[in-house]
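**Q** task: produce atomic coordinates for the following.
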Amino acid sequence: MRCAVCPTGDKLYITNDDHDKVLTLARNGSVLATFTDPALKGPEGVHVTPAGQVLVCGSLSHTIIQVDDEGRKKLAILTTKKDGVVSPHSVCYNRHTASILVGMLASNSILVFKVQ
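**A** I've put the predicted structure just below:
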């Protein structure tokens, strides 16, 4: 399980790799949303950009997906195994370089994707 807090501090996103879910919690701990999707298997790392975009690693699906800030629906599949992403475990957006950094467990390496 991993977690990330939204920029306003009122939502917490928690990955649950045992059940292929991302939970969105309110500050008081109540569950606001539960996200599941076939494109997200074994969710590990989660990151919220300064703009509030939620990025989640699918370790077993070899994907990085973007979820809406409510934690209810998939907005995009950002990377897949075709892009060289294998067993991603961490993701981070760097606004200074406009890139997404992906740490992968299987290869002990980091991939960098420029965002347009």
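**Q** going by C-alpha atoms from here, please, whenever you check contacts or count neighbours.
**A** OK.
**Q** the closest residue to His47 other than its chain neighbours: which element?
**A** Nearest non-adjacent residue to His47, counting by C-alpha to C-alpha, 6 or more residues apart in numbering: Leu55, 5.2 Å away. Element membership for Leu55 (DSSP states H and E) is strand 54-58.
**Q** give me the most central residue, the chain.
**A** The centre of the chain sits closest to Val56, judged by C-alpha atoms, centre = their mean, with a distance of 1.1 Å.
**Q** name the SS class of the residue lying farthest from the centre of the chain, please.
**A** No residue in the chain sits farther from the centre than Asn28, which is 22.1 Å out by C-alpha atoms, centre = their mean. With DSSP: H, G, I helix; E, B strand; the rest coil as the basis, Asn28 sits in coil.
**Q** roughly how far does Leu101 sit from Tyr13?
**A** Using C-alpha to C-alpha, to the nearest Å, Leu101 is found at 19 Å from Tyr13.
**Q** counting neighbours, go ahead and name the busier of these two.
**A** Tyr13 (27 against 16; other C-alpha atoms under 10 Å).
**Q** in what helix or strand does that one lie?
**A** strand 11-16.
**Q** counting by contacts, list what that strand packs against.
**A** Here strand 11-16 touches strand 3-5, strand 21-26, strand 43-48, going by 3 or more C-alpha pairs under 8 Å, 6 or more residues apart in numbering; DSSP states H and E.
**Q** the structure of the following sequence is requested for comparison with the preceding one:
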Amino acid sequence: MGDKIYVTNMDKHTLRTLAIDGTVISTFSDPDLNNPRGVHVTPGGQVLVCGYASNTIIQVDSQGKNKLATLATQKDGVTRPCSVFFSFSTDSVLVGIEQNVIVFKET
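**A** From the prediction side, this is the model:
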């Protein structure tokens, strides 16, 4: 944990994973990741990324090579997400959209 840096590139629609020394580990792209913005690493090492233009929140593996899941889409109320955060204390995912926040809580 804490040994990688994740950087989104909105123009190239990618998530780049870097080692602490700046070495590129991987570059990830997916149709569900259009114009990526916010990225968050959970305490458990899950990587969550906002697809601003694709209206999605996706989860990728810690190496930044594979999509593990699409967590939320426009059908769930996600429109132009800019930020994402997992709250361990409330076991919920908070998504910043425009001037609001959507909270997804596992049931």
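**Q** about what we covered before: any idea what the residue farthest from the centre of the first structure aligns with in the second structure?
**A** Mapped onto the second structure by TM-score structural alignment, Asn28 of the first structure lines up with Asp21.
**Q** equivalent analysis for Gly58 of the first structure, please.
**A** Checking TM-score structural alignment: Gly58 of the first structure goes with Gly51.
**Q** which residue in the first structure aligns with Ser83 of the second structure?
**A** Checking TM-score structural alignment: Ser83 of the second structure goes with Ser90.
**Q** surely that match and Val102 touch.
**A** Yes: taking contacts as C-alpha atoms under 8 Å, Ser90 of the first structure lies within contact range of Val102: 5.7 Å.
**Q** gap between the residue farthest from the centre of the first structure and Lys21 of the first structure?
**A** Applying C-alpha to C-alpha to Asn28 of the first structure and Lys21 of the first structure gives a distance of 20 Å.
**Q** can you say which of the helices and strands packed on strand 11-16 of the first structure is packed in most?
**A** Counting by mean count of other C-alpha atoms under 10 Å, strand 43-48 has the highest mean neighbour count of those, with a mean of 26.
**Q** against the second structure, where does that strand fall?
**A** The aligned range for strand 43-48 of the first structure in the second structure is 36-41, by TM-score structural alignment.
**Q** what's the mean gap between that stretch and the aligned bit of the first structure?
**A** Its matched residues in the first structure lie on average 0.1 Å from stretch 36-41 of the second structure after superposition (mean C-alpha distance after the TM-score superposition for the first structure).
**Q** show residues contacting that stretch.
**A** The contact list for stretch 36-41 of the second structure, computed with C-alpha atoms under 8 Å, 6 or more residues apart in numbering, reads 6-10, 13-15, 47-53, 81-86.
**Q** aligned to Val95 of the second structure, what sits in the first structure?
**A** By TM-score structural alignment, Val95 of the second structure lines up with Val102.
**Q** give me the spatial nearest neighbour of its match, chain neighbours excluded.
**A** Closest to Val102 of the first structure by C-alpha to C-alpha, 6+ apart is Val91, at 4.6 Å.
**Q** wait, the one you found touches Leu55, no?
**A** Yes: at 7.1 Å, Val91 of the first structure counts as touching Leu55 under the criterion of C-alpha under 8 Å.
**Q** tell me which of the two has more neighbours.
**A** Leu55 (28 against 23).
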